[in-house]
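Enquirer: below: sequence and its predicted model.
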Amino acid sequence: MPKTKKRKQPIVSAVASTSITAQTCRNTIRQYHFLLKQRRKLENAPDPQSSLEEIEHQLSNLGGLERYQELSTLGQREERGGGAEKIFIQWMKELNVHRRTEDSAKLRLLEVGALKPDNYHTCSSWIEWTPIDLHSRHPHIVEQDFLLMDADQHANKWDAISLSLVLNFVPLPLDRGRMLELAHKMLVSGGLLFLSLPLPCVANSRYLTFEHLKSLMLSIGFSEIRERWRQSGKMVYWLYKKITVSEIQPPSNFNKKVVLRQGHRNNFAIIST
């Protein structure tokens, strides 16, 4: 009986698959940013309707925010080094925030833009966290627009707030500033704000530098106590502490965009009132 030839299987390794997925994540996020930027420009155009429809069509084909969330969740898996919350937890431990007595209440943490409901489950003995997101993908994540939260109801309520990869998805520079100002109002005195952004938002912006951001945050009422990034890296992380009004230096003019660097740069900016 003649031997039956075995069908050849495609040569696909786990490493190659992971590499392709990582590249897909980066490409999708880049396209998403580009289309949102084009949409903002068209919204101010005299007759934007047909062009806006095309942008919306491309966003739909790309998968929109839902697809971005899926890829971002993938990027938080353990094989990719986990999420930014690990850095936040490490910094809080360095500050001995986790050393709470049996009688003391747990640290109240508001996690904005949460993609997973259990980012802080390993710290449940000392953290009581509330994850929120614009489009919740899990029943334990509250569907909530941070900018629409009642400022008076949440004033001085939270011990810590996480804004990890959040500001860069807020379309308007003024709303980015509003988000930081709202976080300041919602934190208790001495409360902690964790902020993370893609490195180019600060390192390659014509309207923002590390020093400018530090001064802007100080004018809002945040003192920088930690900063972490690498020259060849993709992300930058900060930890800020809410300071009292008497400690705040006289505010500079941050209510408009000012060109700080020339050349081929991006337009990421933050405007604070």
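Expert: Happy to help now that I have it.

Enquirer: please count neighbours and contacts with C-alpha atoms only from this point.
Expert: Fine.

Enquirer: hmm, who's touching the longest strand seen in the chain?
Expert: In the chain, taking DSSP state E as the definition, the longest strand is strand 187-198. The contact list for strand 187-198, computed with CA atoms under 8 Å, 6 or more residues apart in numbering, reads 84, 88, 155-168, 183, 234-244.

Enquirer: can you give me the buried ones in the helix or strand following that strand?
Expert: Following strand 187-198 in sequence order, the next helix or strand is helix 200-203 (DSSP states H and E). Across helix 200-203, burial judged by 16 or more other CA atoms under 10 Å covers Pro200, Cys201, Val202.

Enquirer: and the longest strand of the chain, how far out from the chain's middle?
Expert: The chain centre lies 12 Å from the centre of strand 187-198; the measure is CA atoms, centre = their mean, to the nearest Å.

Enquirer: presented hereafter is structure B, for comparison with structure A:
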Amino acid sequence: MSSGSSKPRSKAKAKALKAGRPPFLSTTTSKPATAFNPERRSLSAKRTRSLIRTHHVLQKRLAQARAEKDAEQVRELEAQLAASGGLETYQLASTVGQSAERGGDSSRVLVDWLREELEARKPKRFRGHSFAFSASSSSSSNPSPANDEHGSSSTSVQVGGRGPPSPRPLRILEVGALSTTNALNIPLVTSVRRIDLRSSGPGIEEADFMTLPLPDSPDGKGEWHGERGYDVISLSLVLNYVPDAPGRGEMLRRTTMFFSRHHENRDDLEDGDADRDEDMQTEYETPEQTEDDGTRATITTIKHPRVRAHDGRNGPRPPGLLPCLFLVLPAPTLHNSRYLTPDHLTAILSSLGYINLQAKTTRKLHYSLWRYDPRRRKEWVGQGGKTVFHKKEINPGSGRNNFCIVLDDREKE
């Protein structure tokens, strides 16, 4: 930080969210971070963690310098980020760290939590068989007859030309996607749209979620594959990348605007479902499990009962899963922060209309699944729940981090 008291600080112009990520070292098209990239295999687990940690530290300092409008410090930190490899190296390290061979593919957790919804969308002849994930959504092994330019598919399938078509594929919006080869690729079952601020390869759109056209945009720009909205939104290690606390709150609020409207009139959500959801949750701890780096970790889980097939003869349908938000954060942002705890996060998301269905914490990460129901917000407000969350210390102690989410009471546009 510049220390000369007599030298006035020059002001840095406020930048959009995309500026939170540093530029690539060159303007040439980056190599996709796939298993065929030889650089990927050369990164050890220790080196991967070091690159990611250094990048986040520099990003935090850069956000602070921008907030203080210290242009000189901003330029210095941007130079350090570029010297460390910039976004290209960070994306490569993140992709390696989240790869299946390193045990870091968070999409496998999402697939497990959505298993019943996915099973219901499989053609009848395949039901009961284990899921076979496509190595690439644009792979020729994917039997889907319709692949779009981004490598994702969307189609309703009629098996053998008999009976009604199978349910349409589950529409998933993956924000901050680093790879097209994760567990979300299930032929005929899922249709995945992948976006990131800067694309790391084919199959990932270069787009900023905060400026992505809303599904209900009058000009139709928010449509994807001829439909509006999504069944699932994935924010895996994305929210922690937003450089400021108010921006994180706005990102969470904006997710509620991207869900498919056809879920609003489904008959499996009767009044009082939100209460049943909370009553049916149980919390327990599993024995210690081995992490990908050989360490041991105790996993704490809040588990929602599995959604089962329902024939309507035994009372109301059980609560559904859709539409839902899959959120993954570094564990310390919830368990070692002065300003955020799991309960505080639940309050923030409840005020937006979310209901917690699943949660799991490992030594490194916190995973959670949230169903969106606008009636939940009305119920929350009616019960006197908070809708404004300022930066306030709720978990004091030395050695804690300052990760925070700030949310105002602005209604959705």
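Expert: Now that the structure is in, tell me what you want to look at. Computed from a prediction, not measured in an experiment: that's the story for all the values here.

Enquirer: can you turn the buried part of the contacts of strand 187-198 of the first structure into a PyMOL selection?
Expert: A single PyMOL command selects the buried members of those (16+ other CA under 10 Å):
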select buried, resi 84+88+156+157+158+159+160+161+162+163+164+165+166+167+168+183+235+236+237+238+239+240+241+242+243
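
Enquirer: and His154 of the first structure, which helix or strand is it part of?
Expert: Here His154 of the first structure is assigned to no helix or strand, by DSSP H and E.

Enquirer: likewise for Glu283 of the second structure?
Expert: strand 282-285.

Enquirer: same check, this time on Gln38 of the first structure
Expert: Remark: Gln38 of the first structure resides in helix 14-43, with elements defined by DSSP H and E.

Enquirer: buried residues in that helix, which are they?
Expert: Neighbour counts over helix 14-43 of the first structure (16+ other CA under 10 Å) mark Cys25, Thr28, Ile29, Tyr32, Leu35, Leu36, Arg39, Leu42 as buried.

Enquirer: wait, which of the residues you listed is closest to Leu65 of the first structure?
Expert: Closest approach between the buried residues of helix 14-43 of the first structure and Leu65 of the first structure, by CA to CA: Tyr32, at 8.3 Å.

Enquirer: for that closest one, what are its contacts?
Expert: Contacts for Tyr32 of the first structure (CA under 8 Å, 6+ apart) come out as Leu59, Leu62, Gly64, Tyr68.

Enquirer: mind checking what the last one lines up with in the second structure?
Expert: Put plainly, it is Tyr68 of the first structure. Under the alignment (TM-score structural alignment), Tyr68 of the first structure pairs with Tyr90 in the second structure.

Enquirer: so that match, which state does it fall into?
Expert: What DSSP: H, G, I helix; E, B strand; the rest coil gives for Tyr90 of the second structure is helix.

Enquirer: skipping adjacent residues, who's closest to it in space?
Expert: Residue nearest to Tyr90 of the second structure in three dimensions, not counting chain neighbours: Ile52, with 6.2 Å by CA to CA, 6 or more residues apart in numbering.

Enquirer: can you tell me what that neighbour aligns to in the first structure?
Expert: In the first structure, Ile52 of the second structure lines up with Ile29, judged by TM-score structural alignment.

Enquirer: how close does that match sit to Asn44 of the first structure?
Expert: Ile29 of the first structure is 24 Å from Asn44 of the first structure, where distance means CA to CA, to the nearest Å.

Enquirer: same deal with Asp175 of the first structure?
Expert: Distance of Asp175 of the first structure to Asn44 of the first structure, computed by CA to CA: 17 Å.

Enquirer: the two - which one has more neighbours?
Expert: Neighbours per residue (other CA atoms under 10 Å) separate Asp175 of the first structure from Asn44, with Asp175 holding more: 16 against 9.

Enquirer: check which helix or strand that one maps to.
Expert: Here Asp175 of the first structure, judged by DSSP H and E, is contained in helix 173-186.

Enquirer: in contact with Ser72 of the first structure, which residues?
Expert: Cys25, Leu115 are the contacts of Ser72 of the first structure under CA under 8 Å, 6+ apart.

Enquirer: which secondary structure state is assigned to it?
Expert: helix.

Enquirer: same question, Ser223 of the first structure
Expert: strand.

Enquirer: quick check: it touching Tyr240?
Expert: Yes. Ser223 of the first structure lies in contact with Tyr240 (CA atoms under 8 Å); the separation is 5.3 Å.

Enquirer: show me what Glu56 of the first structure aligns to in the second structure.
Expert: Matched to the second structure by TM-score structural alignment, Glu56 of the first structure sits across from Glu78.

Enquirer: tell me roughly how far the one helix or strand its match maps to lies from the first structure on average.
Expert: According to DSSP H and E, Glu78 of the second structure maps onto helix 71-83. Compared with the first structure after fitting, helix 71-83 of the second structure has a mean deviation of 1.5 Å; criterion: mean CA distance after the TM-score superposition for the first structure.

Enquirer: so stretch 163-171 of the first structure aligns onto which residues of the second structure?
Expert: Stretch 163-171 of the first structure corresponds to residues 235-243 in the second structure, going by TM-score structural alignment.

Enquirer: kind regards, and thank you for your time.
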